[in-house]
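Novice: Below are the sequence and a predicted model; questions follow.
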Amino acid sequence: MNRSFPENRPLPAGRSAGTDSRHHVREDVPYALRISAAWAWRVGLILVVGGLLVWLLSFVSLLVIPLMVAALITALISPVVRFLRKAKVPKSLAVAITILGFLGLIGGALSLVGRQLYIGFSELWDQVLKGIGQVQGWLTDGPLRLTNEQLNSYLNEALQQLQSNSSAIFSSALSVGSTAGHLFTGLLLTIFALIFFLYDGDRIWRFVVGLLPKKARAASNGAGRKGWTSMVQYIRVQMFVAFVDAVGIGAGAAIIGVPLALPLGVLVFLGSFIPIIGALVTGFVAVLLALVANGWVNALIMLAIVLGVQQLEGHVLQPLVMGKAVSLHPLAVVLAVAGGSMVAGIAGALFAVPLLAILNSVVKYIAARGWETDPALGAPPPVEEPYLAPEPALASSGPGNPPETSEQEPVRRRRVQLRRKESDK
């Protein structure tokens, strides 16, 4: 008696053994697990590639960071170049005037701050010595009750520690010198890149876009220009935030009678462009001035003013104003700054928000296929066929149509080739 077992039964029409096995595997794996696995390997691949890219760029940070700084400065001062160009100033002269004016403004502000601080601290030197004497008196007559012999012994121990660690201090000094050399090199690269970004930025961008495949050029061009617009908005809002910091701390210092309030405000404005470190250094200078000039109570009031302004910046200006300008949620701005500082320190905190804004604009533009309706890109030029215009349309050979003659076939082939070229563009 013939029994047909399941494995010996013929498969339904249109299904093979491989298709049937894949069907059973899909039924065995739950749908939620399949979707999670599909998302997991894609997200994991993006993270791995992103981490690898950051690791590779860390080896050429001396080139990458100056280029990014030059791009930020270009976004800031490019309107000046456009204004001069509208005033019929030659392009090279407009770029030279803009860069020299920008460097002169920054140099003048720094020299003003340095000169005012030097003069102010020279006038306050007697008060500094008096403050050191007060600290020494508090150590001897205060709750610690330290004698002069104990103070001398502590000073001698500190000197011995310095002498024993002289090699470490020397190596640290060498690293500082190397860092200063890198900063000088980076400054020269930034200025050099800034000149070409202002003078020939459009042509450089067109050259980069021209390296891409033809089908990707329109999307890449439109997405890049959209990202650039986001970065321009970011740097303008950052200027506003720095101005608010400078006015808040400078006005507070003037109200409570701290000397050198004006140069202090200029110093805060410049330091606001350097995340974390800029706020710490300028805040320390403000509190130190109040301490030396007016004592502990005034210094505590100045510290409260600095902390209040920094809290206003961190919790109101940066998340709300900055997030609205670059189309980012306030939480995304805070996380971007924190994550950037964890990954790449000061440079990461400085470039995290503009990079995230550019990425957000690019992804939205490409997802919406914005290049198809972007007026900035312009419509493609029509294809001119003057030698084919007088010819009547040719029907292809088939039932009811006569076959093409030897003279008609090259014309039809030429038209097909032109249509293919136009579609490739």
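Specialist: Ah, there it is.
Novice: contacts, neighbours, all on C-alpha from now
Specialist: Noted.
Novice: What ranges does the stretch 301-425 of the chain have for its helices?
Specialist: 323-325, 330-367, 408-424 (DSSP state H, counting those that start in this stretch).
Novice: Make JSON lines from those and add mean neighbour count and distance to Val113 to it.
Specialist: Shown next, in JSON lines, are these (neighbours: other C-alpha atoms under 10 Å; distance: least, C-alpha to C-alpha, whole Å):
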{"stretch": "helix 323-325", "mean neighbour count": "18", "distance to Val113": "31"}
{"stretch": "helix 330-367", "mean neighbour count": "18", "distance to Val113": "23"}
{"stretch": "helix 408-424", "mean neighbour count": "12", "distance to Val113": "59"}
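Novice: Compare those and give me the one nearest Val209.
Specialist: helix 330-367 (14.5 Å; C-alpha to C-alpha).
Novice: so what secondary structure elements neighbour that closest one?
Specialist: helix 214-255 (3 or more C-alpha pairs under 8 Å, 6 or more residues apart in numbering; DSSP states H and E).
Novice: Second structure follows, compare the two:
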Amino acid sequence: MKNTSRKTAPLVDVTGYVPNGMRIGAALAWRFIAVIAALWVLVWLVGYFSHLTIPIAIALLLAALMAPGVSRLVRWKVPRGLATAIIMIVGLALVGGVLTFVISQFSAGLPDLQDKVADSLDQIKNWLATGPLHLNQEQIQSALDTAIKTIKENQDTITTGAISTAATVGEVLTGLLLTLFILIFFLYDGDGMWRFFVKVMSTNVRDRVDVAGRRGFASLVSYVRATALVAVVDAVGIGVGLLIVDVPLAVPLAALVFLGAFIPIIGAVVAGTVAVLVALVTLGFVPALVVMAIVVGVQQLESHILQPILLGRAVQLHPLAVVLAIGAGVIASGIAGALLAVPLLAVLNSGIRSLLSSREQQPEEVDVTSDEAAEPKGG
């Protein structure tokens, strides 16, 4: 019998026939896919462990704000444990006092606000009846009855939401306790934790990682200090304006402005909008315009003078990068993500710039929680 098997043709290397541009594009493509996949896994892990990662991140922000005080007391020969306790007690007392004052002011001004809102609703009813729409009382009452009926029909959904809100409150309280617990250890032994982390790194990159980490924390300290000062200026400026215009709940609204200032751009806009709406509902169109002018003026002072001077080059970020970071934070973790996105970006910006520096640096012999951490040296 004849051998009918066919000889297989030898394999030909076709790499040389692939255009150079396509090879470069393919190399970039698979690397891009690998990076995106790694980032997706990282974001998923952070979201999955959000009950742990968010308290850690918030505790780190608070540590950046409070650690310089602990270090100053230590330099005054106060034992570190006692210094940590003193700063924690002072901080909790300050926060508790401010919250108590704001809540008492809100409770005192709520009846007056309710009366003014009721008067405004009566004016809206009269305008609907006598204005260009010429609605009669039956049509207005029918619309109100429809709204009440809708609320009653969705009572189960509202009740479920209330139960969910109660569960959320429990989770928030648990998160607060965990944050305080973590904060104590950050303040007491933050530098020791960092040294332990650096020892895990390879010896040939250990020094550069140490420098980059310390500079990243320095940027965080600068960011938190500057943001807190900007928030105080915003709250005082807008609060005084609200008091001059005689807007109800001026102090709670100023407190809302203070909290909103920690979320750059978006927080200030939302807090200012709430203040304008309260002025519109309670006082009318012209006072609302005055409040809007005050809010815009204070925000312009913040964006053009305060932030460039206070933040400086150490944590200066492009506005587009800030907006994109906030958007990504909202998508990933809601309000907490919006709060933490910009400081995280500031830390990464400073740390990566340090790692990419062409000059060999030796680790700076300073405590990462000290005042010197707020003043990074070199480029």
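Specialist: Structure's in. What do you need? Remember, it's a predicted structure, so these values are computed and weren't measured experimentally.
Novice: what about the helices of the stretch 301-425 of the first structure, which gets the closest to Leu270 of the first structure?
Specialist: Here helix 330-367 is closest among those (C-alpha to C-alpha), at 13.5 Å.
Novice: related to what we said a few turns ago, let me have the helices of the stretch 301-425 of the first structure in CSV, extended by distance to Leu264 of the first structure.
Specialist: As requested, the helices of the stretch 301-425 of the first structure are exported to CSV (distance: least, C-alpha to C-alpha, whole Å):
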stretch, distance to Leu264 of the first structure
helix 323-325, 28
helix 330-367, 22
helix 408-424, 60
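Novice: which one of those helices lies closest to Lys91 of the first structure?
Specialist: helix 330-367 (27.7 Å).
Novice: any idea how far the aligned partner of Ile86 of the second structure in the first structure is from Ala71 of the first structure?
Specialist: Using TM-score structural alignment as the criterion, Ile86 of the second structure maps onto Ile97 of the first structure. Ile97 of the first structure sits 18 Å away from Ala71 of the first structure, going by C-alpha to C-alpha, to the nearest Å.
Novice: and what of Ser175 of the first structure?
Specialist: 28 Å.
Novice: Who are the packing partners of the host helix or strand of the match of Ile86 of the second structure?
Specialist: Here Ile97 of the first structure, judged by DSSP states H and E, is contained in helix 91-123. Packing partners of helix 91-123 of the first structure (3+ C-alpha pairs under 8 Å, 6+ apart): helix 61-86, helix 166-210, helix 261-271.
Novice: now for the helices of the stretch 301-425 of the first structure, which one comes closest to Leu52 of the first structure?
Specialist: helix 330-367 (12.8 Å).
Novice: on that earlier part again, more crowded one of Ile97 and Ala71 of the first structure?
Specialist: Of the pair Ile97 of the first structure and Ala71, Ala71 is the one with more neighbours under other C-alpha atoms under 10 Å, namely 20 against 15.
Novice: Under the alignment, what does Leu117 of the first structure map to in the second structure?
Specialist: By TM-score structural alignment, Leu117 of the first structure lines up with Phe106.
Novice: cool, Leu52 of the first structure as well?
Specialist: Alignment note: Leu52 of the first structure maps to Val41 in the second structure; criterion TM-score structural alignment.
Novice: so what's the aligned residue in the second structure for Val333 of the first structure closest to, chain neighbours aside?
Specialist: Using TM-score structural alignment, the partner of Val333 of the first structure in the second structure is Val322. Counting by C-alpha to C-alpha, 6 or more residues apart in numbering, the nearest residue to Val322 of the second structure once its immediate chain neighbours are dropped is Val342, at 6.2 Å.
Novice: Let me see the contact set for that neighbour.
Specialist: Residues in contact with Val342 of the second structure, defined by C-alpha atoms under 8 Å, 6 or more residues apart in numbering, are Ile263, Pro264, Val322, Ala325, Ile326.
Novice: conserved subset of those residues in the first structure?
Specialist: Among the contacts of Val342 of the second structure, the ones whose aligned partners also touch in the first structure (both residues aligned by TM-score structural alignment, their matches' C-alpha atoms under 8 Å) are Val322, Ala325, Ile326.
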